[in-house]
Each structure stands twice: as C-alpha cells, then as structure tokens.
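Colleague: curious how this folds, go ahead:
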Amino acid sequence: MSRKLRALLPDLSPWRSSADFRLLWVQGLVAFFGSSMALIALPLQIAHLTDSPLAVGAIGAVELVPLIVFGLYGGALADAVDRKRIILLTEVGLGVAAVVLLVNALLPHPLLWPLYVVAAAVAALAGLQRPALDSLLARIVPHDQLTAAAALNALRWQVGAIAGPALAGVVVATAGTATAYAITAAGFAVSVVMCLRLSPAPPSDTAEKPSLRGIAEGARYAWSKPVLLGTYAIDLAAMFLAFPNAVFPFLAADLDAEWALGLMYAAMPLGACLVGLTSGWASKVRRHGRLVVLGAAGWGLAMAAAGLTDDIWLVLLCIAIAGGGDMLSGLGRSTIWNQTIPEELRGRLAGIEILSYSCGPQLGQVRAGAVASWTGTRGAVWSGGAACVVAVGLLAAVLPKLLSYDSDTDEDAARRRAQRQAQDQGGGPAPAPDGVQDRAHAPEQDPAATA
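Modeller: Below you'll find the model as predicted:
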C-alpha cells in the first residue's frame, strides 16, 4: 500500500537532477506570487478611479494584441539568442513596470493612463519571455523526465493560482494598492537575482536573426506535424468552446449561491492541483496523445455536467473535475512538445503555442457571454461543454496520429532523444536513428516546407 501511495506522489526526478530546473521552479513561484499582487491591485485601482466595468474590462483588450505579437517575435528571438538573457532582461523589465505602478499609486492623484500602458507593456514582456522559458525545459531536464517536469511546473502554477490571489486580496484590502505594487517589485528583484544564477542557454551555431521568414518556418513545421497540430487544435477548441469563467457570476446568481462565486473560480485550479499532487503515474505514460484527447474530452464533459445540474456543490465538483481534465491534457501537450520539437525550432513553436494559450480563453469568454445572452447562463455552460466533446472527438478522428503517438516509437521523439543523449555525453549532434530523417535540417524532403 505504501508503494502504491508513493507511486501517486509527484515524480521529483527533475528537481533532483537539474539545478537549473530547481532555480526556475522557485524563481517562477516567487515571481507568480509577486505578480498576483499586481493582478488583483491593477483592476481594483482602475475600478476605484473610473467606477466603470467597461474600463476594467478594457485591460484584456490592451493586453491581447501585445501578447500575441510579441509572443510570436519572442519565439523567433528564443531560437536566435541566449534564452537566459531573454528571461533575465524581461524579468528586469517586469520589475521596472511594477516600480512605475508603485510610483503612480503614491501620487496624490494617481493617473489612469499609465495603468493601461503598463498593462500593455507587461503583456509584451510576458510574450517575449514565455517562449524562452517554455523552450528551455527540454534543454535542462533529461528526456525521460519531461512529463515529470511538466507536472511539477503545472503544480507550481496551480498552487500559485489558488494561494496567490487569495493572499493578494488580503494585502490589497488591508494595506492598499501601493503596498501590493511594492511587494510585486520586491518579488521581481528576488527573481532577477535567481535568474542571474541560471546556466547560459546559447542558440545553435546556425541560428538566424529573428524574422518573419523564421516565424513562418516554424508555422510550416507545426502544420506538417499532425501530432503537434492536434495538440494546438484541441487546446484551442477546448478553451474556445468550454471556458465559462466570464459567466460564473451569473451562474452563481441563477443557483442562488452568490456566496460560492469565489469557490467557483478556485475549483478549477484546485482540481488541477489535485491531479498534480497525484501525478507520479504520469512519468510512466508513453501515449501522451491520449492524455491530450481524454483530458480535453473530460474537461468538456465536466463543464456540460456543471451546466445541467442545479446543486451548487455538484457544480463545484464538476468544475474541479474539469480543472483536472485540463491538467491531464496540458501534461500530454507539454510532453509531446518537449519530446519532439527540434532544438532549433523550439522557441518559435513555443511562440505559436501562445496563440492557443492567449486567444482560446479570451475568445471563450466572449463565446460564453454571447451564448448566455441568447440561451441563459446554464445553457451557455452545458452547450459549450457538449460542443467541446464533439469537437475533440472530430479532431481526434481527423488527426489519428495524435491518438497513436508513442514516445518510444515516434520518429521525432526518437530523434530528439538521440540528440539529447549525445548532448549529455558531451558529443556533437547525434545522427538521426536508422530510417529517421531530420526534417528540420532537410526541408526539401518535407512537403509542407516546400508548399
């Protein structure tokens, strides 16, 4: 029994084997808690200055475009320059942004326009940084520990998503927005010091300068790989069709449970966190495409059930189960990306992933609100969940290679594994395994690359 229980606990192998992983894990947790302060304080300050829900909602509008544009550029940049340098400089920039918010909050009459400028700047910096962070994982963690590393990273974010906003709410309510911004700035200062200790992560000798052509090359590679394409498409469909957070206040009112609104927002990360805390088994999974499909389908089914029940506790349970399904799907997606994408394209593919990461939930909020205005809140929730299940099923049928993906036999995973083994042994680039051609270095053999 004790062995079975230990098998469920998170696999800590990446933590033990990689000093850089430990640094990034702790640094990310510190930065997340610091950012949570500003995440709560910024919309609250805008609300106090304007007394306008529209003005608060405009934050999302000013953030979306910089996140997408700089995310795509950041992906190309991550393949062309030292990724440690990108992470370090963007952390410095985020710290400067927090100082600007602090100075503005200390003014006798704080100004409104700097809040939007800083929000856009933070989104741009996050877009530049995320591809470098995401593409660094496969370099600092052994190939066979990538699923465990993805689980630990996701667990860190889920713990932060639950505890960070709760702590930030207390700080803002008791000490004010200026104190919250000061804590944010201090958090980024600590984060910068930790980033200075990271090992350099220079690009390959053949790396080119960031360009639209380079971004297009990454897009063509993703389009040519049905497994990768499936991960992007399923994530985008699941978030667009079944992300109902925008209508939670109305759902709580329909159920005569306004007191449970905060629990609704917390239930999703709680479900994901529980899966992360019992994710030890995931390190033994080889069919990661099935995790993507089953997790996304479970997300949709749980959301459909949440919209069909009128018991608030069952609704909360369904939302938590949905969060667990999203966690499973995310583990599969992250592992496939890190196991198969060539090192020289990893940043650009991470930049493309930002499109589903940022656009999916944003568009899902719009969809949920629009459908709720036509069919009612509960109809918007259950219909979105049902549509998600159908869409995931259709995508899995159209892209069967995603379901059949096996990390032991997949050609791209085998090539990447051989390259990593050669790197660990201190040699040069490993030759492709027998019968496996490196399409990243031979675009003339790739039909999509010559289209």
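Colleague: only C-alpha atoms for contact and neighbour calcs from this point on.
Modeller: Fine.
Colleague: I'd assumed Leu229 was in contact with Lys401.
Modeller: No: the criterion here is CA atoms under 8 Å, and Lys401 misses it with Leu229 at 10.1 Å.
Colleague: next, the buried residues of the strand or helix carrying Ala320.
Modeller: Using DSSP states H and E, Ala320 sits within helix 312-340. Applying a neighbour-count criterion of 16 or more other CA atoms under 10 Å, one finds 312, 315-340 buried in helix 312-340.
Colleague: ok, stretch 154-172 next?
Modeller: Under the neighbour-count rule (16+ other CA under 10 Å), stretch 154-172 has 154-162, 164-166, 168-169, 171-172 buried.
Colleague: and the helix holding Ala320, what does it pack against?
Modeller: For helix 312-340, the elements it packs on are helix 113-140, helix 146-175, helix 226-242, helix 261-277, helix 288-308, helix 411-424, judged by 3 or more CA pairs under 8 Å, 6 or more residues apart in numbering; DSSP states H and E.
Colleague: could you rerun that using 10 Å?
Modeller: Helices and strands touching helix 312-340, by 3 or more CA pairs under 10 Å, 6 or more residues apart in numbering; DSSP states H and E, are helix 113-140, helix 146-175, helix 226-242, helix 248-254, helix 261-277, helix 288-308, helix 346-375, helix 411-424.
Colleague: now do Gly214: how many residues are near it, please.
Modeller: Residues lying near Gly214 (other CA atoms under 10 Å) number 21.
Colleague: that one: what secondary structure?
Modeller: Following DSSP: H, G, I helix; E, B strand; the rest coil, we place Gly214 in the helix state.
Colleague: contact partners for the residue minimising distance to the centre of the chain?
Modeller: Of all residues in the chain, the one closest to the mean position by CA atoms, centre = their mean is Tyr357, 6.0 Å from it. Tyr357 sits next to Ile68, Tyr232, Asp235, Leu236, Met239, Gly351 when contact means CA atoms under 10 Å, 6 or more residues apart in numbering.
Colleague: one more, for comparison:
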Amino acid sequence: MTTVKQRNDPGGRTGIRRWAIDLRPLRIPAYRRLWLGTGVGGCGSQIALVAVSVQMYDLTRDSFWVGLLGVATFVPLLVFGLWGGAFADVLDRRRLMVASSVLAWVTSFGLLAQALLGADSPVLLLVLVAVNSSAFAVSSPTRQAIIPRLVPTELVPAANTLSFTTATATMVAGPLLAGLILAVWPPAVALPVAYGVDGLLFGAAVWANLRLPALPPAGSSDGVRRTAGLRSVIEGFRYLATTRVLLLSFAIDLVAMVFAMPRALFPAIAEDRFGGGAAAGLLYSAIAAGSMLAGLTSGWLGRVGRQGLGLVLAVVGWGVAIAGAGLARQLWLVVLLLAVAGAADLVSAVLRQTMLMVHVPDEMRGRLQGVNVVVVAGGPRLGDLRAGATAAAFGTGIAWVGGGVAAVVLAVLLAVAFPALRRYRPTGAGTGAR
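Modeller: Predicted structure coming up:
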C-alpha cells in the first residue's frame, strides 16, 4: 500500500534524509566498486600532487616553475581529453579504463624512482606529470560516461554528487597526509614516502577498473563501424555548438578556475606567511574540505529549479571567498575562506555536470565528457600558470586577490550579457535550452 508520505516523497527520502547526501547508488555493486577504487586511488594522487609541487619549489625556489606544472598537465588534457572522449564512444569503456589506469600507475612509480635516485630534475618532474595527465585525460571522460550505464537515470544526480564529494574528500585527506609526511620527515625521506604511498593506494583504482563489467559502445550492434578520428571529435563540438547553455556553463567555469585558482601560490604562501611544514597541506586541503562538507549536505541540490542562476551565484561566491582568503593573514581564516570557496565549487560542479550528463545521448557522452575534462581539469592548470606568472611579476598578494576579484566581475558580466545562462531551468531528460 502506498502511504501519503510515500506519495509526497517518491524517492523515499524524508526529513533530514532529504538534505543529507543520497547513498542509493552505492547499492549497485558495479558503481560501488568504481566509487571505492576511484576514491582510494584519488587519495594517493592528491598526496603526489602536493609532493610534486613542494619538490618543484624546493628545487627551483620559484613559483613560476610550480605554475609550469599546470602547463605540463593542461597540454596533455587538451589533446588526450578530446581524443579520449572520442575513444570512449567507440571502444569498450572497461578496457579503456584499465589501460589508462595502468599507465597512471606506472608514472606513480616513476615519481618514486626519481626521488629515490635523487634526480633533482625539474624537467623530469614536468615529463612525469605530463604522462600522468595523459592517462587521466583518457580515464576521466570514460569514467563519467560509464556512470549513466551503471545506475538508473533517476540516480544520475545522486551518483554525480557522490563522485564529486568523494573526490573532494580525497583532496582533504591526501594533502593533509602529505603535510603530515612533510612535517615528520626531512625532504630526502618525505618525498619517497609520499610517492610510495601514492603508488600503493592507486593500485585500488586499477583493481576497481579490472572488476568493471564489459561496456561496449552504444549502438555497436547496428552494423555501423565508428572510429575515433578527427571527424568524431568534430561531431562532438558540433553537438556542443547547438547547445548554448552547455557552452555558457563551460565558459563560466573557465572564468572561475583560470582567474581565481590560487593553488600554485600555496607553497610560497605556506613558507613566507606560516613557516612551511604542515601549512602547505592545510592550504591544499581547505578548498576540498569545504566541497566535502557541502556534498554531505547536498540533498537539496536535486531540488534546485533555476540551475543556471544557481551556477552563476556559486561562481560569484567562489570568487568572493578566494579574494577574501588572499587578504587574510591568519592561517585559520585563510583555511576557513578557502573552505567556503570549496563549498561554492561543489555546488557549481554538481549543477554543471548534471546539466551535461542528462541532456547528452549516450553515443555522444564520451566526446562531450572529453570536452568537459579539458575545461574542468584544464581550467585549474591554466589558473596555476596565471597565478605563478602573475606572482612572479607582481607578487603573490596581487596574484591571489586580484584573481578572485576578476572572476567575480567576469562571471557577472557573462551572466548579464547572456541571459540564457541565468534563466536556464531543466526541461527533462534528453532536452534542454538550446
């Protein structure tokens, strides 16, 4: 018998559960394994991210070189993100995930080897980071394209939120653990330990991908042979060009990340203002901590009607919080404001990804997720370069605060100039504002 409560709440989520994170996708074994492996492996990757940045700054004493790590990440993302998405639409996605994760695992042990051998080469660090980024550029759009094949359509927003929240949790735990390692041991010991832990944890991601079911491309039984050539990539861009709101959602995310991502400044700020050590780990984990807390209370996101306006407000909130953190001089206040920025970023990410994932057909999903990877993962790397270059020219204060202010101004101008973004409301699966 259907009760009144069940009719009013068809999802079975009442009271506080309507605000808490939705865990229903974890009941599906294939998704649960993918979620677990990605989370554990992601924690190791975040440890390596902090270790590489700290090692680069120790070797060069220059934030510009730290910013170059962003370039070494972005260029492979730009190339292999687009091609990786195209491959995800024509190949078995499980096999693609296994191959890309194994390549990333190899680079983890490459970082360990260079630390143990005392190579002390900034160029070698850039090369290893570039190879790792190439693997990520293939695996990330493939993984996102897999999710709607593993869970029912009505659980896609919940699965997205779980994935984002877990990713941000790794961005908290990883940098904090990295900071602890850096604080306990001298660099000669701490760096190999950090890279070794990364290699150990990333093995979970490889295991999870091996346990995925076969995921052949959609429509592969129709007799039409599809290829991942340039034409396939162009088809994805043509589809994207017909969907104005998706273009605008990408544009406003680029504004937020390119102009207001202060990550490349963290090693210098940690040392100059707060004495180094664990401070670097706190700065690197703060944004993710805010995102994680927002994710744990994200039940309301599925009920947001004006998703476009919500996206704009989230980006503005991100910029304001980043600028405020740059002005703060107490470590606790910097961490708090960065956490507020992270909460805004979680809201932005869930709304944007849901808009993209629900309205794109499966045969196009890999290619559009490839574009999404270029924007979402490439934007912060360009932000690293901008921050490092600006800091080298004008100082860390201007690079940090000025970037936050610029993001707010540009986001508002974009929303005013293109009202389709702020007016966007979901109109059902398979459709959307054009």
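Colleague: what would you report as the TM-score here?
Modeller: Here the TM-score for the pair of chains, by TM-score structural alignment, normalised by the length of structure 2, is 0.83; 410 aligned residues with a CA RMSD of 3.2 Å.
Colleague: which of the contacts of Tyr357 of structure 1 sits closest to Ile46 of structure 1?
Modeller: Sorting the contacts of Tyr357 of structure 1 by how near they are to Ile46 of structure 1, with CA to CA, puts Ile68 at the top with 23.7 Å.
Colleague: map that closest one onto structure 2.
Modeller: Under the alignment by TM-score structural alignment, Ile68 of structure 1 pairs with Leu78 in structure 2.
Colleague: what count of nearby residues applies to that match?
Modeller: Neighbours of Leu78 of structure 2 using other CA under 10 Å come to 20.
Colleague: skipping adjacent residues, who's closest to it in space?
Modeller: Excluding the flanking residues, the one nearest Leu78 of structure 2 by CA to CA, 6 or more residues apart in numbering is Val374, at 5.4 Å.
Colleague: in this structure the one you found contacts Pro76, no?
Modeller: Yes: between Val374 of structure 2 and Pro76 a contact is recorded at 9.2 Å, counting by CA atoms under 10 Å.
Colleague: whereabouts in structure 1 does stretch 208-216 of structure 2 align?
Modeller: Against structure 1, stretch 208-216 of structure 2 falls on residues 194-202 (TM-score structural alignment).
Colleague: that stretch: how far from the chain's middle?
Modeller: 22 Å (CA atoms, centre = their mean, to the nearest Å).
Colleague: same question for stretch 416-434 of structure 2.
Modeller: 23 Å.
Colleague: residues contacting that stretch, please?
Modeller: Contacts of stretch 416-434 of structure 2 from elsewhere in the structure, counted by CA under 10 Å, 6+ apart, are 153-154, 240-249, 252, 304-313, 354-361, 410-412, 414-415.
Colleague: figure out the length between the terminal residues of it.
Modeller: One end of stretch 416-434 of structure 2 sits 18 Å from the other (CA to CA, to the nearest Å).
Colleague: related to what we said a few turns ago, pull out the buried positions in the match of stretch 208-216 of structure 2.
Modeller: Met194, Cys195, Leu198, Ala201.
Colleague: was I right about the third one contacting Asp82?
Modeller: No: using CA under 10 Å, Leu198 of structure 1 and Asp82 do not qualify as a contacting pair, with a distance of 11.3 Å.
Colleague: next, the buried residues of the longest helix along structure 1.
Modeller: Criterion DSSP state H: the longest helix present in structure 1 is helix 19-50. Using 16+ other CA under 10 Å as the test for burial, helix 19-50 of structure 1 gives 19-21, 23-25, 27-47.
Colleague: ok, now how distant is Val100 of structure 1 from Val122 of structure 1?
Modeller: Distance of Val100 of structure 1 to Val122 of structure 1, computed by CA to CA: 11 Å.
Colleague: identify the contacts common to those two.
Modeller: Counting by CA under 10 Å, 6+ apart, the shared contacts of Val100 of structure 1 and Val122 are Leu94.
Colleague: the two - which one has more neighbours?
Modeller: Val122 (22 against 16).
Colleague: what residue in structure 2 is paired with the more buried one?
Modeller: When structure 2 is aligned by TM-score structural alignment, the residue opposite Val122 of structure 1 is Asn132.
Colleague: settle this for me: that match is touching Thr107, isn't it.
Modeller: Yes: between Asn132 of structure 2 and Thr107 there is a contact at 5.9 Å, judged by CA under 10 Å.
Colleague: which residues are in contact with both of those two?
Modeller: Counting by CA under 10 Å, 6+ apart, Asn132 of structure 2 and Thr107 have no shared contacts at all.
Colleague: give the residues shared as contacts by Val374 and Pro76 of structure 2.
Modeller: Leu82, Ala137.
Colleague: what's the spacing between the equivalent of Gln339 of structure 1 over in structure 2 and Ile147 of structure 2?
Modeller: Matched by TM-score structural alignment, Gln339 of structure 1 corresponds to Val358 in structure 2. Applying CA to CA, the value for Val358 of structure 2 to Ile147 of structure 2 is 11 Å.
Colleague: which residue lines up with Asn372 of structure 2 in structure 1?
Modeller: For Asn372 of structure 2, the aligned position in structure 1 is occupied by Glu353, per TM-score structural alignment.
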